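*Asks:* based on what follows, work out the 3D shape:
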Amino acid sequence: MNIKELHATFGGLERRTLRPGPGLTVIQAPNEGGKSTWCAFLRAMFYGIPTRERDKQGTIAEKNRYQPWSGAAMEGEMRLTWQGRDILLRRGPRGSAPFGLFQAVDAATGAPIPQLTGSGEDLTGVSRAVYERSAFIGQGRAAVDAAPDLEARIAALVSTGEEEVSYSQVERQLKAWQNRRKYRQTGLIPTLEEEERQLCALLAQQEAAGERMRRAADAAADLRREQGLLQREEAAYRLRADSRRRQVWEEAQAEQTAAERDFQRIRQALFQDGPTPERETVRDLQEELAAVRSLTQEGRHTDALRATCVEQARQAHHRLDQERFFTGMDPDEARYTARRDAAQAAPRQTRAVALPLALLILAAVCAVGGGVWSPWLFLPGVLLAGGGVLLLWRTLRENRSRLRRQRELLRRYGVDRGEEILRLAEDYAARWEEAARADETMERTITRVDVIRRERDSRWINLLSTVRAFAPGAKDPVTVSAALSRALFLREKYQQAAQRLESARKLAQTLPPPEEPEEDGGFQPRYDLEETRARLSRTAAALTQAQREEAQAGGELAALGSPAETQARLEELRAQLQSRRAEYDALGLALDGLKEAYDALQARFSPALNRRAGALLAQLTGGKYDSVTVARDFSAQVRAEGEILPHAAAALSQGTVDQLYLAVRLAVCELALPAGDPVPLVLDDALANFDDHRARLALDCLLQLAGERQILLFTCHSREAHYLAGRPDVTICTLSDETN
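*Replies:* Presented below is the predicted three-dimensional model:
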């Protein structure tokens, strides 16, 4: 099989074309250049896209991942040589299924090819699972994992050629049947064993239920006799209680009369000078009186604090008025003035006299030149001399004036340096801010005194007017407090009297006039009343319990059924249990036989796979590793020449692991895939972790294998193209935004 041309609208590929050559084709592109998308497109053209796959956490289903970015329909075309014929494969949407439509036609005539149905196995000769684990190496997926299809394929090659089932599938089915009969504490056998235990327990329960029913019937008869005697004793005590109830009724009538008399006396005192408020209102008035007293005390304290604040403000202004330099200024103005004067009083470098002296020197040079060379030099000499004298005089005068101003400022502030003027300003600002804070505190205190006084007077007037409504003699806090205490006391006594009267009335109403007590006939109880009632209660409870146990035992015996039926069911159950145990043992023997057959099968296929994989790994690693051992799950180990123990893949570098599994995949391709029309080998960045030396060895190996099958090597590096440049049967493509 040889792929000649690919046309794709697939994922990020929008109407893109790829034309691989025969033999080895190196397809170079940077990261995100579309390499993995082309690989997925080629696989989808062979096998379609799984429609049942769903998005999962961390992975996106192919049908969603490779939807064209432009929103167009997912479609593609592949032209290839298959079994000596040039054919075209086309896939496109069918309804909501991407790539659901498949066509295979002859490239020359356009006639359909009926034997190609789109399953992929018609073209490659193997299932998708086998192809992905052999001739298709996805990015970062060089390792080979076990799959039922691959096991079935290997079994077919070394046995009868039947590929319908694999060892793992048969093993799972036998274990499922075995687990159905017994898996730990579940299955048919444990269920039957549990039922057997339950039936054995049922026979014992039937015998125990009959015995309990007989014992409960005897106990119930004894309890009925004792219950009758105790009921007669209780009746004797009831007659005595009737006599005591009459005495209680007479006492309740007397208590009601006394309670009514006390209630009327307290009510008259409560409303003597006016309606006394309720207890909650009186308590609120007491709290209001406490608040007035608290405000009075706070007013005294605040008034004393006001005098202190006034004195502190006076002292602060006195200290501020002693200021000599910044009088009438706020802190910002004082600081500005101090910075300005400090800058003027700071010592400065006197203006240099170098320029005037230079002019005078030049004038002297011109004078000498006029006497020696030309009289015309006297004129510039005179001008330079005049300018130098004038500039020197102005410089000296400015320096003397600046020094005089500095001495005057320092003398006026009474300091030696300009920095001390700034400290004077900061001291003034501190005293000014202190006076401002004292004024603010004094104002707040005076305002607080007025607020407290007004609030106290208002609340006292309201309180006094309320209290005088029921205590006219109240006139000051002491008499108001006494009036409130008396009102609260009367309210308490009034409430107590009302409750006493209410209780007495209820008691009198609930006690009807008792009848004359009957004679008890001189019967003498054995126990006192409490003991009699306790014994009667216990006897009734025991009788109820005995009757309940008798009924429960009878019901249980009726529910448990006949012992003969239970025994028959137990014998039938034991026969079933024996049959299931025999089946379980037979399945165990079948699993053992299957394992022996599979081991024999592996013994035929594994040596050939290990030899070929070892030869390929030796070629890929330059002879460092020459032995490979592939396990049942396709995990591999390597051993270098001269070493005794093999190395697991986890102990190797990532590059060596990729080389190991590349060798295994190439060996699987040769041994497990059809050899008549070999499918193309697709590698997506499979050499990314190879160093340059081993990458060249791998390219030599692939170039050798390209003589037997087409190889498509996708890479993000340029070293492969540089190394293979100019080689025969090598095609180098570079993917870009334009059509290839």
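*Asks:* alpha carbons only for contacts and neighbour counts from here, please
*Replies:* Noted.
*Asks:* helix or strand right after the helix or strand hosting residue 307?
*Replies:* Residue 307 is part of helix 279-321 when elements are defined by DSSP states H and E. As assigned by DSSP H and E, the chain's next helix or strand after helix 279-321 is helix 331-345.
*Asks:* other SSEs contacting that next one?
*Replies:* If contacts are counted by 3 or more Cα pairs under 8 Å, 6 or more residues apart in numbering; DSSP states H and E, helix 331-345 sits against helix 378-413, helix 418-467.
*Asks:* to check against the first, give me the structure of this:
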Amino acid sequence: MLIKRVSIEQFGKLKKQTFEFQDGINVIQGDNEAGKSTLQTYILSMFYGARTSRKFNLDIRRKYVPYHENHSFGTMEITLENQNLLVERKISGKRKEDLFRIYDRDTFEQAPYSENLGKDLLDVELEEFIKTLYISQNGTKFLNEKDEGLSTKLTNLLESGDEEVSFTKAMITLDKEMKLIKGGRKNGKLDRIYQELSKLHLNLEQSKSMQKRISEMHSVLTELEEEEAEIQKKKEEIRILKDRIHLYEVKNEFLRIRRNLQELKAIKKQKSTSFSLPEDEELKEIREKERKLRDLTEDLMLLEDELKGLKRRKIEVDLRLEPFSGYEEIGREAILTMVRLQGEELLLEEKLKYFRTDSTLNRNLLERREELSSLLKHYEKHLNGLKSRKPFLMIASFAILLTAFVVQALTDNHWAAAGIGGGSLMFFLLRGFLEKKRIAYHLRQVDSIEDAIRSMSAELQMNPDEVIRSKRIIDKMPRDKERLQLVRRQEEVELYKNRVFQLTNAKTVEDLLKGEEEYRHLLDEEKEIGKEILKTEKEILTRSERKENLFAAYKAHITEIGFREEEHDPYSFPDLLDLEIMRLQDLSNKESGLNYALKGLIGDREEQEVEQELDAMESLGITEDLDLKVLEARERDLSDRLEKIQEKSSELRLVMKEMNFMEPLQIEDAILSLQEEEKMLKRRYEVLELTRSLMKDSYEKLRKEFTGKLNEKVTAIYREITGKERTVKVSEMFSMNYQESGMLWEDTFLSHGSMEQLYLSLRIAMADLIYAGRKVPLILDEAFSSYDEERLHKTLHYLMKCTDRFQIFIFTCHKREVEMLKENAHIHIIQ
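*Replies:* Got it, this is the predicted structure:
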């Protein structure tokens, strides 16, 4: 988003003024009371309207509606996602008379944004905007209270990438649901369930008592009905017997018939079977299928045991891999880097040993090494000059003479060839003289340098020979600038090694290599076990499918014969068929003998007719001969008993009809439902408690992670705008400490300017985190009044690099910002 133009019709002291802004840095310079603060407030009002904030002493409606006017009005043109939008806002003395409109300048279509435009475009409220994007003089430091809005927003961004996913809202939701389950005043769902259960248990006891009474009455009524039926039956039997007195004459014969009939009936009942017995061949086929099923079942059990063993082995390998999780994170390349760094570290140590306080090298020699190095270099040069050059001079003479011959041959110029030849001869004759002159010169220089070396040796309290021999050591010694680079590289190497050792729990490179080898071995073992598990699972699946298909065919076969899954075991069903066949054969033999004997007793009479007569005799308990009078007397007694039974039955039915109650089963169902609901609510409450605890722990952890991330960003920005190596620590209340020289200091130990720069770094770091990925305006109002020239230059240089994510507005009454930025910013002068 970019602010392109601001047109003010009337707002405070500004009237009918237009300000053009550009991408990058915009400097607004003017004297005190020229209207810079009014312009800043106007930009705020275009985003947030006539909002008030006591914390920041902001009351737009009261302060910026012009005197003798009833409203302020103006427009602002912004560019958003290749769309030119025009914002119009009128602020009146009363809120209901305010006006807000935003539309596309090209199409005049209304844009879908509310009056709270800053919240819609930047996702922050007014105070959060002021705390991050509005930086005033002495206002970079946060207020003393904990800024829960910014802290929560930043932590939410770190946790989920969405600053609106609020931990606080989630905790409130959890607390509300937990309160609904367990109310503080026993008005929760669980308390209502307990009350309802108490009532239902009381009703259940009453219902069971009444049901028991009714059950007893039912039992009595059933007994009466059975007795009534028995009496009716006996009366009917007496009537029949009165017609068949002659049966008593053949009682003994009938008793023998009865025994035979009963035995025959028992045999027929025993012969009845639910099976359709198979032939021998079919039975063999059934047994073969059953055997194959048993074999497959045993194979599957062995394979499943093998699979369990493999999975246990994989779990063991996974547990052994857990301590090596750091090796997976750093990768193979880091191991190779550690081996290379070991050699580099030794080389760094060797180079830096000259700078140690315990070094055996003369400290004075170190301090004067540049002077001594130059002196020894000249000494070595002149010593080399003492070496004989006669062979060289002779070769040079011959070269010149050869040149004369070449010139003569090519140009046929005798004078030139003669001149060159003469010169060659002269040089040859004078070579001894020239050689002596050169050696004499180098001897003088060597003597002079040796005098200087002896003088310096006395000053350094060293033997001159030791000084001369120290040249090689001095040449190897790194310079101060190189020493800083070496120290920095040594720190980087140590930091990298510590990180790798911390992740892998190794103490040396040898431990690291040994651990990496064991880690690779465990990975290979885990991979091999995984292949075996997949192979075994595939084999189990194949055999399970074969078993299911065979079992389905086997079950279909035996079901046709009479197999019932709820009554029989499919694997023992063939044995059951064998026993059934043997039993039926035995019963058939017994039945044939009884049929033959019974035929001799009853002759041609129907078996059913004979059974009825025998039942009548037995029910009446006839054990001796009776006459007709005895039967009539018994019939009268039965009638009297029947009348009394019917009268008592009527009374019981009347009482049962008048009893009204809820069935215990219905009450028990209601109790079970409530108990199930109670269990669900308790489980839900436990889950909510655990969730609340885990969320709280996770939130605290994320806040700490966010603080670390913010510390790194603030430290980097502060280092760039000050050039100071200080590690910054930001607290939850956005106060700051810094680490320097191995100690932690409060920000109050800093100068006013350094503290301003520290908190400016914090503001920019927070803005980077909150508005990442979006271009937003950054307003600085006299933010550099406490800065010296050097730090102001570094700060402005850093801000120029921030223009890819901020449109920067610098309001100042000074001219130095204008001078420094005149080539890199858009300048506005307010008169």
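*Asks:* please state their TM-score.
*Replies:* Once superposed, the chains reach a TM-score of 0.40 (TM-score structural alignment, normalised by the length of the first structure), with 337 aligned residues with a Cα RMSD of 4.0 Å.
*Asks:* now do the helix holding residue 307 of the first structure: distance to the chain's middle.
*Replies:* Computed by Cα atoms, centre = their mean, to the nearest Å, the chain-centroid distance of helix 279-321 of the first structure equals 57 Å.
*Asks:* by how many degrees do that helix and helix 418-467 diverge?
*Replies:* 160 degrees (axes from the mean of the first three to the mean of the last three Cα atoms, to 10 degrees).
*Asks:* one step back: so which of the helices and strands packed on helix 331-345 of the first structure is nearest residue 207 of the first structure?
*Replies:* Closest to residue 207 of the first structure of those, according to Cα to Cα: helix 418-467, at 88.7 Å.
*Asks:* now the strands for the first structure?
*Replies:* Under the criterion DSSP state E, the first structure contains strands at 2-10, 13-18, 24-28, 75-82, 85-94, 97-106, 136-137, 625-630, 636-640, 647-648, 681-684, 711-715, 730-734.
*Asks:* does anything pack onto the last one? Which helices or strands?
*Replies:* Looking back up the chat, that one is strand 730-734 of the first structure. Secondary-structure packing of strand 730-734 of the first structure (3+ Cα pairs under 8 Å, 6+ apart): strand 24-28.
*Asks:* what angle sits between the strand it packs on and strand 711-715?
*Replies:* On the basis of the same axes, to 10 degrees, strand 24-28 of the first structure is oriented at 20 degrees to strand 711-715.
*Asks:* what helices and strands are in contact with strand 24-28 of the first structure?
*Replies:* If you count contacts as 3+ Cα pairs under 8 Å, 6+ apart, strand 24-28 of the first structure packs onto strand 711-715, helix 719-724, strand 730-734.
*Asks:* adding distance to residue 692 of the first structure and mean neighbour count, write those out as a markdown table.
*Replies:* Converted to a markdown table, these look like this (distance: least, Cα to Cα, whole Å; neighbours: other Cα atoms under 10 Å):
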| stretch | distance to residue 692 of the first structure | mean neighbour count |
| --- | --- | --- |
| strand 711-715 | 14 | 26 |
| helix 719-724 | 8 | 16 |
| strand 730-734 | 18 | 18 |
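*Asks:* could those go into TSV alongside distance to residue 241 of the first structure?
*Replies:* Shown next, in TSV, are those (distance: least, Cα to Cα, whole Å):
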stretch	distance to residue 241 of the first structure
strand 711-715	110
helix 719-724	117
strand 730-734	117
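*Asks:* show the contacting residues for the closest residue to residue 542 of the first structure other than its chain neighbours.
*Replies:* Residue nearest to residue 542 of the first structure in three dimensions, not counting chain neighbours: residue 223, with 7.4 Å by Cα to Cα, 6 or more residues apart in numbering. Residue 223 of the first structure makes contact with 539, 540, 542, 543, according to Cα atoms under 8 Å, 6 or more residues apart in numbering.
*Asks:* those residues in helices, which ones?
*Replies:* Those of the contacts of residue 223 of the first structure mapping onto helices are 539, 540, 542, 543, per DSSP state H.
*Asks:* ok, and the most crowded of these?
*Replies:* Tallying neighbours with other Cα atoms under 10 Å puts residue 543 at the head of those, with 22 neighbours.
*Asks:* hmm, residue 220 and it touching each other?
*Replies:* Yes. Using Cα atoms under 8 Å, residue 543 of the first structure is in contact with residue 220, at 5.5 Å.
*Asks:* picking up where we left off before, from the helices and strands packed on helix 331-345 of the first structure, which stretch is densest packed?
*Replies:* Comparing those by mean neighbour count (mean count of other Cα atoms under 10 Å), helix 418-467 ranks first with a mean of 17.
*Asks:* what helices or strands is it leaning on?
*Replies:* Applying 3+ Cα pairs under 8 Å, 6+ apart, one finds that helix 418-467 of the first structure contacts helix 279-321, helix 331-345, helix 477-510.
*Asks:* now stretch 380-400 of the second structure, how far from the chain's geometric center?
*Replies:* Counting by Cα atoms, centre = their mean, stretch 380-400 of the second structure comes out at 80 Å from the chain centroid.
*Asks:* list the contacts of that stretch.
*Replies:* By Cα under 8 Å, 6+ apart, the surrounding residues in contact with stretch 380-400 of the second structure are 420-421, 423-425, 427-428, 431-432, 435, 438-439, 442-443, 445-446.
*Asks:* sorry, back to before: which one of the helices and strands packed on helix 418-467 of the first structure lies closest to residue 199 of the first structure?
*Replies:* Residue 199 of the first structure lies closest to helix 477-510 among these, at 63.1 Å (Cα to Cα).
*Asks:* now mean neighbour count and distance to residue 153 of the first structure too, for the helices and strands packed on helix 418-467 of the first structure, in a markdown table please.
*Replies:* Converted to a markdown table, these look like this (neighbours: other Cα atoms under 10 Å; distance: least, Cα to Cα, whole Å):
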| stretch | mean neighbour count | distance to residue 153 of the first structure |
| --- | --- | --- |
| helix 279-321 | 16 | 97 |
| helix 331-345 | 18 | 97 |
| helix 477-510 | 17 | 100 |
